[in-house]
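Undergrad: Here's my sequence, what's the structure:
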Amino acid sequence: MFETLKPQPADKILALMQMYREDPRADKIDLGVGVYKNAEGVTPVMRAIKAAEHKLWEEETTKAYTGLAGDPGYADVMIKLILGDSVARGNIAAAATPGGTGAVRQAFELIKMANPKARVFVSDPTWPNHISILKYVGIETVTYRYFDRETRGVNFDGMIEDLKGAEKGDVVLLHGCCHNPTGANLNTTQWQEVIDLLNARGLIPMIDIAYQGFGDGLEEDAAGVRMVAAQTPECLIAASCSKNFGIYRERTGLLMAVSQDGSAQALNQGTLAFLNRQNFSFPPDHGARLVTMILNDEALRADWASELEEVRLGMLGLRQQLADELQRLSGSDRFGFIAQHRGMFSLLGTTPELVEKMRVDNGIYMVGDSRMNIAGLNKTTVPLLAKAIIDAGV
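TA: From the prediction side, this is the model:
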């Protein structure tokens, strides 16, 4: 049997990580891996997580399974965090998943179950795993224009024009905030225009929100998601706690199915539980338990929100420092988009050849499409990156 297996394509980011580890240069810079790092290059355990873990260690009395959809209390606090009061709780089905990736996979499985002929429209570019999973699940994928390589902003006219080619029942995958890999986001007016188009054409929105709190703030980053959930007949939302709670290895995610028809909630909830059972049975609980404890405890929540804000402002500061240094070196404002982007990532919009040149000449490691992780920088390395960008002729 095994002899029939074929080698799978290597993961480019994992390969880049290996190259970085093997590079002996002391001044090398890792901007490839999509993980938040502080100025010391460490992904820290947040203070509130540490406190909650200590409390859990003292209070937990069992490691028995939770329900197929996870602890309902976790779903409640996450729904409140992401959707606020935009949708009645009784209109939302939700299930815990192994990370945001698990939520995305379950959403695709649900789409295929509900409408095998549905196509999923994804932004060009998008998180590569979106397309990889869609291909594996066997769902037709269509790209829509999103990133303008001239302005490094959103090509909104192109996006709308391409989405007009979607047919009733097709799914449109949107990034809730901090678009990965570009860092370019829709504004409120654009969100509303997208919603109007979705409703006019009978399209189903699916939102992947993995960076709430990393962009403009917890409430601000959820604004577009709340608009979609409140104004469309139904939608899917895949959420991750990896970044904003710093619990990457705990694999803590949530999939929500929202319907304005409250009578659909029971069927949707049963379907989400069924999909969990087929794929992994019971979802992991440790990370979900910590998130629930933090969001339900006034002091822990305040400390978590404060530290998250420190992270957000730190990344914005690095963005501004890099944009300023590039302006100083280039004598132009053509890199101003870096300060305007939000979240961990920005797409420089340059060629794979120049990305490779920066790696060879300066030890700058970024993904070949020129996505760079701003959180991989600190105040000392920003000038090194700026000089490498200018020297490479970006």
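
Undergrad: switch to C-alpha atoms for all contacts and neighbour counts from now on
TA: OK.

Undergrad: List the residues that contact the residue nearest in space to the middle of the chain.
TA: By C-alpha atoms, centre = their mean, the chain has its centre lying nearest to Ala210, at 3.1 Å. Shown in contact with Ala210 (C-alpha atoms under 8 Å, 6 or more residues apart in numbering): 100, 176-177, 238-243.

Undergrad: can you do 10 Å?
TA: When contacts are counted by C-alpha atoms under 10 Å, 6 or more residues apart in numbering, Ala210 touches 99-101, 175-180, 238-244, 253.

Undergrad: could you pull out the helices for the stretch 51-200 of the chain?
TA: 72-83, 99-114, 128-137, 156-163, 188-201 (DSSP state H, counting those that start in this stretch).

Undergrad: So which of the ones you listed is nearest Asp333?
TA: helix 156-163 (22.0 Å; C-alpha to C-alpha).

Undergrad: Now do the closest one: distance to the chain's middle.
TA: Distance, stretch centre to chain centre, for helix 156-163: 22 Å (C-alpha atoms, centre = their mean, to the nearest Å).

Undergrad: Which neighbouring elements make contact with that helix?
TA: Packing partners of helix 156-163 (3 or more C-alpha pairs under 10 Å, 6 or more residues apart in numbering; DSSP states H and E): strand 120-124, strand 141-145, helix 188-201.

Undergrad: now those in CSV, with mean neighbour count?
TA: As requested, the helices and strands packed on helix 156-163 are exported to CSV (neighbours: other C-alpha atoms under 10 Å):
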stretch, mean neighbour count
strand 120-124, 21
strand 141-145, 19
helix 188-201, 16
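
Undergrad: With distance to Leu14 as extra columns, can I get the ones you listed in CSV?
TA: Output for the helices and strands packed on helix 156-163, formatted as CSV (distance: least, C-alpha to C-alpha, whole Å):
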stretch, distance to Leu14
strand 120-124, 22
strand 141-145, 24
helix 188-201, 34
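
Undergrad: looking at these, which is closest to Lys63?
TA: strand 120-124 (38.3 Å).

Undergrad: which of the contacts of Ala210 are buried?
TA: Burial by neighbour count, 16 or more other C-alpha atoms under 10 Å: within those this picks out 99-101, 175-180, 238-244, 253.

Undergrad: Okay, and which of these map to strands?
TA: Judged by DSSP state E, the subset of the buried ones among the contacts of Ala210 located in strands is 175, 238-240, 253.

Undergrad: Would you format those residues as TSV with distance to Phe345 included?
TA: Output for these, formatted as TSV (distance: C-alpha to C-alpha, whole Å):
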residue	distance to Phe345
His175	13
Ala238	19
Ala239	18
Ser240	16
Gly253	21
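
Undergrad: Before we compare anything, build this one as well:
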Amino acid sequence: MLSNLKAQPADKILALMAMYREDPRPTKIDLGVGVYKNAQGVTPVMRAVKAAERRLVEEQTSKAYVGLAGDPAYSDAMISLILSDAVSRDRIAAAATPGGTGAVRQAFELIRNTNPNAKVWVSNPTWPNHVSILNYLNIQNTTYRYFDSETRGVDFDGMLEDLSEASAGDVVLLHGCCHNPTGANLNLTQWQTVIDLLNEKGLIPMIDIAYQGFGDGLEEDAAATRLVTSSVPECLIAASCSKNFGVYRERTGLFMAISEKADNTAVTQGNLNHLNRQNFSFPPDHGARVVTTILTDDALRADWASELEDTRLSMLGLREQLASELQRLSGSDRFGFLAQHRGMFSQLGTTPDLVEKLRADYGIYMVSDSRLNIAGLNATTVPILANAIVESGI
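TA: Purely as a prediction, here's the structure:
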């Protein structure tokens, strides 16, 4: 049996990480992997997370299974964080998942189970794993225009034109905030136009929200998701705690499915439970328990929100420093988009050849589509990157 296996294509980001580790140059810069790092190049454990973990160690009396959907208190806390009161709670089914990726996978499986003929529309570009999982599950998918490589902003007219071709029952995958990989986001007026199109065409939105608090703030980053969910009959949401709580390795995610009517929620919840049972039985609990402890304790929540805001402002400062340095070196404002983008990522909008030139000549590692992780920079490496970009002719 095993001799019949075929080699799978290497994950581009993981391959990039391996190349970075093997590069002996002391000035090398890793802008590829999507993990937040502080100025010392460390992904820190947040203060509130440490405090919550200490409390759990002292107070937890069992490691028994919690339930197929995880701890209901975790679902309640996350629904409140993301949706506030945008949707009546009795319309929302929710299940804990192994990270945001697990939530995405469960959402795609639910789509396939309920409407095998549905096509999933994803932005061009999008997080590569979206398309990889869709293809693995043999779900029809296609792209809609999103990023304009000339302006480095959203190609909104192209987006609307493409989505106007979608059929009723199709699913439109949207990034709730801090678009990955581009960093370019819709404004609320544009979101409303998209909502109008969704309702007119009978399309179902699926929102992937993995960076709440990394863009313009916790409430601001949730505004689009709340607007969508309060304006459409049904919606799927895949949420991640990896970034804003820094619990990457704890694999802490949540899948939410919002029904048009509350009397359908119990059946929907049963299906979410069933999906969990088939894929991994009971979801991880430690990260979820930490997040719940933080969100339900006023002091811990305030400390977490404060540290998260410091993280957000740090990334924003790096964006502004990089844009300013590039303007100084190039004598042009063509890189001003970097200060306007939000979240961990921006896309330079250049060619794979020039990205490879940055790696080969300057030891600067980023994904071939020119996505760079802003959080991989610090005040010292920003000028190095800016100089390399200008000298490379990007």
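
Undergrad: one step back: the aligned partner of the residue nearest to the centre of the first structure in the second structure and Gly363 of the second structure, how far apart?
TA: Taking TM-score structural alignment, the alignment pairs Ala210 of the first structure with Ala210 from the second structure. In this view, Ala210 of the second structure and Gly363 of the second structure are 29 Å apart by C-alpha to C-alpha, to the nearest Å.

Undergrad: helices or strands up against the lengthiest helix in the first structure?
TA: In the first structure, ranked by residue count with DSSP state H as the criterion, the top helix is helix 298-330. Contact partners of helix 298-330 of the first structure among helices and strands, from 3+ C-alpha pairs under 10 Å, 6+ apart: helix 47-59, helix 218-221, helix 286-296, helix 337-340, strand 345-347, helix 381-392.

Undergrad: Hey, what's the angle from the first one to helix 298-330? Just curious.
TA: If I follow you right, that is helix 47-59 of the first structure. Angle of helix 47-59 of the first structure versus helix 298-330, following axes from the mean of the first three to the mean of the last three C-alpha atoms, to 10 degrees, is 150 degrees.

Undergrad: mean shift between helix 47-59 of the first structure and the second structure?
TA: Its aligned residues in the second structure lie a mean 0.3 Å from helix 47-59 of the first structure after superposition (mean C-alpha distance after the TM-score superposition for the first structure).

Undergrad: Name the residues of that helix that are buried.
TA: In terms of neighbour count (16+ other C-alpha under 10 Å), helix 47-59 of the first structure has its buried residues at 48-49, 52-53.

Undergrad: How about the second one?
TA: Within helix 218-221 of the first structure, the residues scored as buried using 16+ other C-alpha under 10 Å are 218, 221.

Undergrad: Have a look at how far, on average, it is from the second structure.
TA: Aligned to the second structure and superposed, helix 218-221 of the first structure gives a mean residue distance of 0.4 Å (mean C-alpha distance after the TM-score superposition for the first structure).

Undergrad: Mind giving me the packing neighbours of whichever helix or strand comes after that helix?
TA: Following helix 218-221 of the first structure in sequence order, the next helix or strand is helix 223-231 (DSSP states H and E). Secondary structure elements in contact with helix 223-231 of the first structure, counted by 3+ C-alpha pairs under 10 Å, 6+ apart, are helix 72-83, strand 171-175, helix 188-201, strand 204-209, strand 234-240, strand 252-259.

Undergrad: Taking their axis directions, the longest helix of the first structure and helix 381-392 sit at what angle?
TA: 40 degrees.

Undergrad: Next, the buried residues of helix 298-330 of the first structure.
TA: Neighbour counts using 16+ other C-alpha under 10 Å place 300-301, 303-305, 307-309, 311-316, 318-327, 330 of helix 298-330 of the first structure among the buried residues.

Undergrad: Nearest to Gly368 of the first structure, out of the helices and strands packed on helix 156-163 of the first structure?
TA: When those are compared by C-alpha to C-alpha, strand 120-124 sits nearest Gly368 of the first structure, at 15.1 Å.

Undergrad: Give me the contact list for the closest one.
TA: With C-alpha under 10 Å, 6+ apart, strand 120-124 of the first structure has contacts from 108, 111, 130-131, 134, 139-148, 159, 162-163, 165-166, 169-175, 179-182, 203-206.

Undergrad: Glu3 of the first structure is nearest to which of the helices and strands packed on helix 156-163 of the first structure?
TA: That would be, of those and by C-alpha to C-alpha, strand 141-145, which comes in at 30.3 Å.

Undergrad: follow-up on the earlier one: and the contacts of strand 120-124 of the first structure, which are buried?
TA: Buried, going by 16+ other C-alpha under 10 Å: 108, 111, 130-131, 134, 139, 141-148, 159, 162-163, 166, 169-175, 179-182, 203-206, out of those.

Undergrad: Please tell me how far the match of Ala210 of the first structure sits from Arg226 of the second structure.
TA: Plainly put, Ala210 of the second structure is 15 Å away from Arg226 of the second structure if you go by C-alpha to C-alpha.

Undergrad: Repeat that for Ile133 of the second structure.
TA: Computed as C-alpha to C-alpha, the Ile133 of the second structure to Arg226 of the second structure distance reads 26 Å.

Undergrad: Please apply the same query to Asn187 of the second structure.
TA: Distance of Asn187 of the second structure to Arg226 of the second structure, computed by C-alpha to C-alpha: 13 Å.

Undergrad: what do you get for Gly215 of the second structure?
TA: As judged by C-alpha to C-alpha, Gly215 of the second structure and Arg226 of the second structure stand 16 Å apart.

Undergrad: quick one, which of those two is more surrounded?
TA: Gly215 (24 against 18; other C-alpha atoms under 10 Å).

Undergrad: what residues are up against the more buried one?
TA: Neighbour list for Gly215 of the second structure: 177-179, 183, 185, 221-222, 309, 312-313, 315-316, 341-344 [criterion: C-alpha under 10 Å, 6+ apart].

Undergrad: what does Leu318 of the first structure give?
TA: Neighbouring residues of Leu318 of the first structure by C-alpha under 10 Å, 6+ apart: 324, 338-339, 374-379, 381-382.

Undergrad: so which of those comes closest to Lys28 of the first structure?
TA: Nearest to Lys28 of the first structure among the contacts of Leu318 of the first structure is Thr381, at 9.1 Å by C-alpha to C-alpha.

Undergrad: Quick check: the closest one touching Ile29?
TA: Yes. Between Thr381 of the first structure and Ile29 there is a contact at 7.5 Å, judged by C-alpha atoms under 10 Å.

Undergrad: Those two - which one has more neighbours?
TA: The neighbour comparison of Thr381 of the first structure against Ile29 (other C-alpha under 10 Å) goes to Ile29, with 22 against 16.
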